[in-house]
Every structure is written in C-alpha cells, then in structure tokens.
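Engineer: From the sequence below, what's the structure:
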Amino acid sequence: MMLDTATLRVALAVVDLTLLLLFYFITFRRTRSAYSGWWCLALLLFLSGNAAYLLDGTPHQIWANPLGNVLLVAGAASIWAGARSLRTAVPNLWYLAAGPAITALASLLDHPATNVWSGAPAYLGFMGLLIGLGCRELILLDRQFSRVHLTLAVGSGILAAFYVGRFAVFLAEGQDGQLFQSVFGSVTMTVFSTVIMVVASFTMAELSYEQQTRDLRARATEDGLTGLLNRTAFLDLAKDELRRLNRGRTPASLILADLDHFKAINDEYGHSAGDIALQAFADACTATVRSTDLVGRYGGEEFIMLLPGVTPERAGEIAADISGRLHASSSPVIPRLPTSSYGITSTAPGRLDLDALIASADAALYRAKTLGRDRSVLAGSLEEDSA
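Structural biologist: Below is the predicted model of the structure:
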C-alpha cells in the first residue's frame, strides 16, 4: 500500500521530535558544544517546517506553506553553521538569514493560497546550497578530527545533490513532470530525509563529544586573554621540542619578552587598556613567527618564544619585527601602545635544560631593561642589539 504524503510527514515529524528529545537530553545537555546546539536547532526547525506543511489544502495554506519553506531553509542554514563551528567561526548572522529571507519573499509572491509549491525554486535551491556548504565544512576538517565526519560528509553530500537534482528537474519540467513526481516528489523526499536524519543524528553525537573534548583541551593549553599557549603548556611542549631538536642536532633560540612600563598603562588607562596591549603584542607575535614556533604567555606582561632552527642573530631580527608590528598597531583606548624589551638565548650542544635557557634569557632581558628598555640583548655576550 502506498503511503500518502501527509502520513509520511507525520511519521517524519515523530522521528524529528524523538531525535530532538534524545539529542537534547543525551548529547547537548552533556556536551554543551556549539555543534550539538546547532543540530538541535536544525531538528526543531525541520520539525516545525514539516508540521506547517500538514496545513496544505486548508485555508491556512496561504501562510503555512511559505512558513514551512522558510523553516526548512533555516534548518539547512543551521546545519551549515554547526558544521562550520567544528572548524572555524560560525558564519555571520546575515549570511544565515539570507536564504530564509529570500525564500520567504519568493514563496509569498508565488500564490501560496493555491500553489503548494510556492517559492519552490528558492526553497529547493537554498536547501541544496546550504546543505552542500555543510558538506564542504565536514570535508575540510582534519582527517584526525573524528572517525565519522567523512561518513557524515558523504551523507550530507548525497542529500545536497538530491536537492540540487530536485531544483534542476523542477525548473526543467515543473511540479507535474513525470520525472519530478516519480523521483523527486514529496513522498520520495520525505522517506529519504527520514533515513538521512536518523543516520546523521547518531554520527553527529560523536562529533559533539569530539568538539567538547577539543574545547576542553584548548582551554587547558591556551591563555584565555591572548589565545597563545599558557605557561604550563608552553613548558611541556618546549621540553619535548628541545629533545627532538637535540636528536637532530638542530639549534634553536629562546626569546623572553616583557612589555615596558606596563603598570603605568594599567594605572593611567585601566586594566582593560592593559588587556588590549597584551592582545596587541600577542597578535604581533603570531603575525611574525612561523607556525612551527612555540609562543606562550609566560606570566603577566611576559611572553616566551622557542624558535627551532633560528640563530640568535635571526632571533634579534624577529624581535625587532615584532616591535615594529606592535608600534604600527593602534588602539582607541591607548594613545600609544607600549614598547617591549627582549632577552635572547640559544641552545648549545648538550644544553637541554629548559630552566637554564629561560634563566639565561631572563638575565639578558634584565640587561635590556637596565640599558633603557625597547631593545633586545643576546645572552652570553650581553651586547646591546637595538630593537
């Protein structure tokens, strides 16, 4: 017996509601990850959109049908936002709202009182586009991120391709076309969406836990203000790196940096201004050093860097570049960002004691301070090297 569209939509709504409750109480409330939050929102929007379609054929169709289109497109936008949150920043709200807004306008102008496919080109097109963007974000994830993200990327890619096919066939032959009705009609789409939704929800649970784990790991290793490594994480990683460098007989330089007259900034402009100065220096560091270098906040206004394969002379040039970037920065809160002083030391054969290296750089930094600040000094010779 062939099930009608309304019955299948009720079944899909039941599946959506079940998955939403399970995902919210079992996954989201435990992980509080951004990804699980976006997926819960997507399930809620899909549930509401399909419920709105149940009013087709009634006097309420005039508003329910466009609303269903908008809610489903918004659900697809949530899928994109969730997938993107695994890798980078979530898209701007305007980008997420553009698809639903255009779909709403197209649906309202396409005789929704009598046309159950009002605004279909916009609805189908945006569903394919937004789910496809979610697929792209999953593909771009690091292969080591999880065991399931590539499987989910394939599933979302198939769903996106299906919507693109619906869009193309609808434009080619309309809602009454034989191919559209037999392959891309509402019955096929409802069954297909139900299967994808069930499979996706269980794989997404693992992604949510992985995101939570990575967030916790980042909080444990990063300085909350600057985004650099915190002191403990830097020291642990630097010890491992020094052992690796010794095996390869590769030299390295260590830089200890301190912002000059930092207390005066806090006293004159407030602690928020001091935070801005610290963030500006951290930005100058990350913009100057390589991705393979280790950079951390050592404490207060002190920063520390381990530069593998870098000579002390080159480290002095890097320190000067950092100061140059800092001086070129501007802030509406602080008329002039502070200068910085640097102590530089380097590894030597058999010199693997990180504490000794830091002590040597600290002595050089103290010398830079006594010589007038805003400069770098090399340990050992303690010769002044104007920054």
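Engineer: Every contact and neighbour count from this point should use C-alpha atoms.
Structural biologist: Noted.
Engineer: Could you measure from the residue nearest to M197 when sequence neighbours are not counted over to G299?
Structural biologist: Take M197 and drop its neighbours on the chain: the residue closest to it by C-alpha to C-alpha, 6 or more residues apart in numbering is D16, 7.8 Å away. According to C-alpha to C-alpha, to the nearest Å, D16 stands 50 Å off from G299.
Engineer: Then K369?
Structural biologist: From K369 over to G299 the distance is 17 Å, taken as C-alpha to C-alpha.
Engineer: In terms of neighbours, single out the busier of those two.
Structural biologist: Of the pair K369 and G299, K369 is the one with more neighbours under other C-alpha atoms under 10 Å, namely 20 against 12.
Engineer: Hmm, T339 and the more buried one touching each other?
Structural biologist: No. Contact status for K369 versus T339: not in contact, 11.3 Å apart, counting by C-alpha atoms under 8 Å.
Engineer: follow-up on the earlier one: show me which parts of whichever strand or helix holds the residue nearest to M197 are buried, residue by residue.
Structural biologist: Using DSSP states H and E, the secondary-structure element containing D16 is helix 5-22. Residues of helix 5-22 classed as buried by neighbour count (16 or more other C-alpha atoms under 10 Å): T5, A6, L8, R9, V10, L12, A13, V15, D16, L17, L19, L20.
Engineer: Could you dump those residues into a markdown table and include distance to R325?
Structural biologist: Putting the buried residues of helix 5-22 into a markdown table (distance: C-alpha to C-alpha, whole Å) gives the following:
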| residue | distance to R325 |
| --- | --- |
| T5 | 63 |
| A6 | 63 |
| L8 | 61 |
| R9 | 59 |
| V10 | 60 |
| L12 | 56 |
| A13 | 56 |
| V15 | 55 |
| D16 | 52 |
| L17 | 53 |
| L19 | 51 |
| L20 | 49 |
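Engineer: re earlier: how about the contacts made by the residue nearest to M197?
Structural biologist: Residues near D16 by C-alpha atoms under 8 Å, 6 or more residues apart in numbering: L43, L44, F46, L47, M197.
Engineer: ok, so what distance separates it from A315?
Structural biologist: Here D16 is placed at a distance of 58 Å from A315 (C-alpha to C-alpha).
Engineer: tell me the contacts of T31?
Structural biologist: Applying C-alpha under 8 Å, 6+ apart to T31 gives the contacts S208, Y209, Q212.
Engineer: let's see this one next to it:
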Amino acid sequence: MFALDPFTVLFTTTLTCAVLAAAMVSVHLSFRREVAGVGHWACGLAAMVGAGVLFLLRGKLPDALALPVANVCLTWGIGLSMIGTRRFFGEPGGWAIFHAAWTLELAAILYWLLVEPNFPHRAAAFSFIVSVFYLDQLRLVWRHRVAHFTSWFFGALLALQCLNTVSRGVAALFMEPDAANLLRSSALANVYLAIANFMALLITVAFLMLATRKLQQILEQRSTHDPLTGVLNRRGFLQFFGRVRARQQRSDSPLSLMAIDLDHFKAINDQYGHAQGDKVLMQVAAVIMRSARQCDVVARFGGEEFVVLMPDTTLAHAQQLAQRIQALLRDSLQAGTPSCTVSIGIAGQHLVSESLDSLLARADHALYRAKANGRNRTEIAGPAPLAA
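Structural biologist: Next comes the predicted model:
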C-alpha cells in the first residue's frame, strides 16, 4: 500500500498556502474596492500557515499548547474563507457563526485532550464544525450561481471537500481509533490527507478565479459605461449599435435615435457649482432610464448630451417617449436640486444603408433647431438624403 508522508504533505501545503496568501494580499491591496472578501481569504490562508507551522513543530512544543492553538488557527483559516466568500457575494460576514465555531472547537479539543483524552472525538468535533463553513459557502455558490465554469468549479470543490471532511468525522466515531489519525499510515488517512490538502489549495485557486472574473467584468463595464451616471459611454454605445444594426438589416425594422441636451447647463454649473451640476446630470440620466424601455439604450456622449437608441420604434413613438421624459423631469425634481429642462432632437433611420454618423448628425440638427426655437421642446429631423 502506498503511504503518504504526512510531514512532507503538510510542509508542501503550508508553503503553498504562504505563496497564495501573498497573492491574495496583492489582489486585496490593488482591488479592495472592486472585489470584496479577498482580504479575509488572505487572513485565512495566513492562519492556515500558522496552523501548519505548529503541526510541523509538534514534538518540540507541548501538545497541551501546540494542538489547541493549531486547531484553532486551522478553524480560523477555514472560517475566514467563509467570511471572505460571504463578502464577495455581498452578504453579511457571518461573524456569529465564525466565533461560535472556533470557540466550540477550542472547548472540544481542550476537553478531549486534557480532561478526558479521546482522539476520535477530537477529530470528529473538528470535522463536523469546519464542515459548517464549507456548507455555508456551498449555499452561497448555489444562491448566486451563474452559468459559468468558475462558479461550478468552485462549488464542486467545496462539495468534495465537505464530503471528505464529514467522512473523516464519521470514520473517527464509528471505525477503529486510528482510522482518522493522519500521523498513522492507513488507507483512509492517506485518502483524506491527499484530498484535504489538495482541495484546500484548489479551492483557493478557484476563489481567485472567481475574483479575477468579477474584476474583469468590472473593468469591462468601466470601459463601456459613464462613471458618473452609470449609462453607456460612446464606446459602449457603438458596440450596442453594431448589434442593433445587424438585427435591423435582417428584419428591416424601424429605428429611431434621440439626442438630448440640458438647457442652460453652464449657468447651473456657474450658479450652483459643479457638484450640483453632477447631481443634475445623474437625475436627468435616471429620468431617461426610467422612461426608456428595456430594449432601448441610453448613453452619455460627454458634457450634458445624452443619446437614446430605440430599436423597432417609429418617429411617432419616439416623440411620445421624448414628451414623457420632459414631463417626468418637471415632476421629479428633488429638493435642493436646481431645476432644469432638456431639448430633444429625434431622427428616424429609414434607410438601412444610412451610417450612424449621418443619423447622429440629423438628430443633432433637430436638437439645435429645438434650442433655437425656445428650448424645452422636441423637434423631428427630416428624412435622410439618398446619398446617406
């Protein structure tokens, strides 16, 4: 029978945990605002390193000191990973579960180590307590599941680790006393030792994969969205228009575009300051988003100008949407926010061959006409010339 050297496995795992902890710290320091929970995972890995060092020093330190502290550190490490996963998914930290678990683990190991020595009971207590942390993370993965490999990979590893941990607890209670003793060479101990240490490292890597994917999504959103109002920027709008244009060419459906500009916005900034001006922009963006349909897309093209692309929309329906925006803007003024109005120009794309630049230019010309005719009004652009 092939036997694993527990001390070699433990040394390798401890060293790898230290490297992963350093990687987690680097990610946390760089993206602490973007990705929550990574710092707790880093602290958990550091606690596991401390536990590994204490287990490696067993025999040089009294068991009455080394074993309780090492087991508590290991419980802290797994518990902090649970808290980190909770933070990552935007849920409360679960500190009550964490403190109850490590306190119960410390009481159990002290009792069955000093008062009534019983290794199987110590092993079972640890296994069942830490399995709660894995089960809670499994719950989080299932609740926030997405159809992506990283999510399923993380969940599968947690399930396997939980099953492995519970199996050791059951073996400690109902099989021979040495079955769950990792320092003794047995088939069950070898299987548990291999799976537990390998899974602990893989679970950490899987969480890093989740964090990396979330960070990638955040960076992609930042590249396509306006940071102040949350609507699309010009780059995001161009990407969306490309998809709409391809669909329109297949179905020959109508398409309308609305150019919106705040009236006298420079006067608002000069009189109330740029902070109030930003609030006005956010309020206008919120009103436009609330008025638009789910299939419409809203973008900010810089300054105080917004653009709304409306697939499968005629000019008549686009004009109704413009009137609704202006009415909502009058009725939804927040206390302390300067009042404002908007001028709107609308252009309809009747020729599939017309370029986006031509469509935007016609909507802008209608917008300028609305400004010239007294502001706070809507104008419709004329049809595109055949040359467009």
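Engineer: before we move on, the earlier item: of the contacts of T31 of the first structure, which belong to helices?
Structural biologist: S208, Y209, Q212 (DSSP state H).
Engineer: Once you drop chain neighbours, what's closest to the second one?
Structural biologist: Counting by C-alpha to C-alpha, 6+ apart, T31 is the residue found nearest to Y209 of the first structure once chain neighbours are left out, at 6.2 Å.
Engineer: and stretch 262-277 of the second structure, which stretch of the first structure?
Structural biologist: Aligning stretch 262-277 of the second structure against the first structure (TM-score structural alignment) gives residues 259-274.
Engineer: Run the chain-centre distance for the matching stretch.
Structural biologist: Between the mean C-alpha point of stretch 259-274 of the first structure and the mean C-alpha point of its chain there is a distance of 31 Å (C-alpha atoms, centre = their mean, to the nearest Å).
Engineer: can you pull the buried residues of the one helix or strand I203 of the second structure maps to?
Structural biologist: The secondary structure element spanning I203 of the second structure is helix 187-224 (assigned by DSSP H and E). By neighbour count on 16+ other C-alpha under 10 Å, the buried set for helix 187-224 of the second structure is 188-190, 192-193, 196-197, 199-204, 206-211, 221, 224.
Engineer: Mind giving me the packing neighbours of it?
Structural biologist: If you count contacts as 3 or more C-alpha pairs under 8 Å, 6 or more residues apart in numbering; DSSP states H and E, helix 187-224 of the second structure packs onto helix 6-31, helix 149-174, helix 234-251.
Engineer: if you set the cut-off to 10 Å instead, what comes out?
Structural biologist: In terms of contact count using 3 or more C-alpha pairs under 10 Å, 6 or more residues apart in numbering; DSSP states H and E, helix 187-224 of the second structure is assigned the packing partners helix 6-31, helix 38-56, helix 63-88, helix 149-174, helix 234-251.
Engineer: tell me the most buried of these?
Structural biologist: helix 38-56 (a mean of 24; mean count of other C-alpha atoms under 10 Å).
Engineer: by how many degrees do that one and helix 6-31 diverge?
Structural biologist: Helix 38-56 of the second structure and helix 6-31 are oriented at 160 degrees to each other (axes from the mean of the first three to the mean of the last three C-alpha atoms, to 10 degrees).
Engineer: now the angle from helix 38-56 of the second structure to helix 63-88?
Structural biologist: On the basis of the same axes, to 10 degrees, helix 38-56 of the second structure is oriented at 160 degrees to helix 63-88.
Engineer: quick one: helix 38-56 of the second structure to chain centroid distance?
Structural biologist: Taking C-alpha atoms, centre = their mean, one finds helix 38-56 of the second structure lying 25 Å from the centre of the chain it belongs to.
Engineer: again, but for stretch 71-90 of the first structure
Structural biologist: In terms of C-alpha atoms, centre = their mean, the centre of stretch 71-90 of the first structure is found 11 Å from the chain centre.
Engineer: cool, and stretch 168-179 of the first structure?
Structural biologist: Here the centre of stretch 168-179 of the first structure is set off from its chain's centre by 39 Å, with C-alpha atoms, centre = their mean.
Engineer: what does that stretch contact?
Structural biologist: Outside stretch 168-179 of the first structure, the residues within contact range by C-alpha atoms under 10 Å, 6 or more residues apart in numbering are 116-117, 120-121, 124-125, 162-167, 180-185.
Engineer: Then stretch 107-118 of the first structure?
Structural biologist: Applying C-alpha under 10 Å, 6+ apart, the contact partners of stretch 107-118 of the first structure are 53, 56-70, 101, 103-104, 106, 119-123, 170, 174-175.
Engineer: how about 8 Å then?
Structural biologist: By C-alpha under 8 Å, 6+ apart, stretch 107-118 of the first structure touches 56, 59-63, 65-66, 69, 106, 119-120, 175.
Engineer: Let me see the contact set for the aligned partner of S223 of the second structure in the first structure.
Structural biologist: Using TM-score structural alignment as the criterion, S223 of the second structure maps onto A220 of the first structure. The contact partners of A220 of the first structure, by C-alpha under 8 Å, 6+ apart, come to A233.
Engineer: one more time with 10 Å, if that's ok
Structural biologist: R214, L229, N230, T232, A233.
Engineer: okay, now the third one: neighbour count?
Structural biologist: One way to gauge burial is a neighbour count; for N230 of the first structure, by other C-alpha under 10 Å, it gives 23.
Engineer: so who does the equivalent of it over in the second structure touch?
Structural biologist: With TM-score structural alignment defining the correspondence, N230 of the first structure maps onto N233 in the second structure. Under the criterion of C-alpha under 10 Å, 6+ apart, the neighbours of N233 of the second structure are 221-227, 298-302, 306-307.
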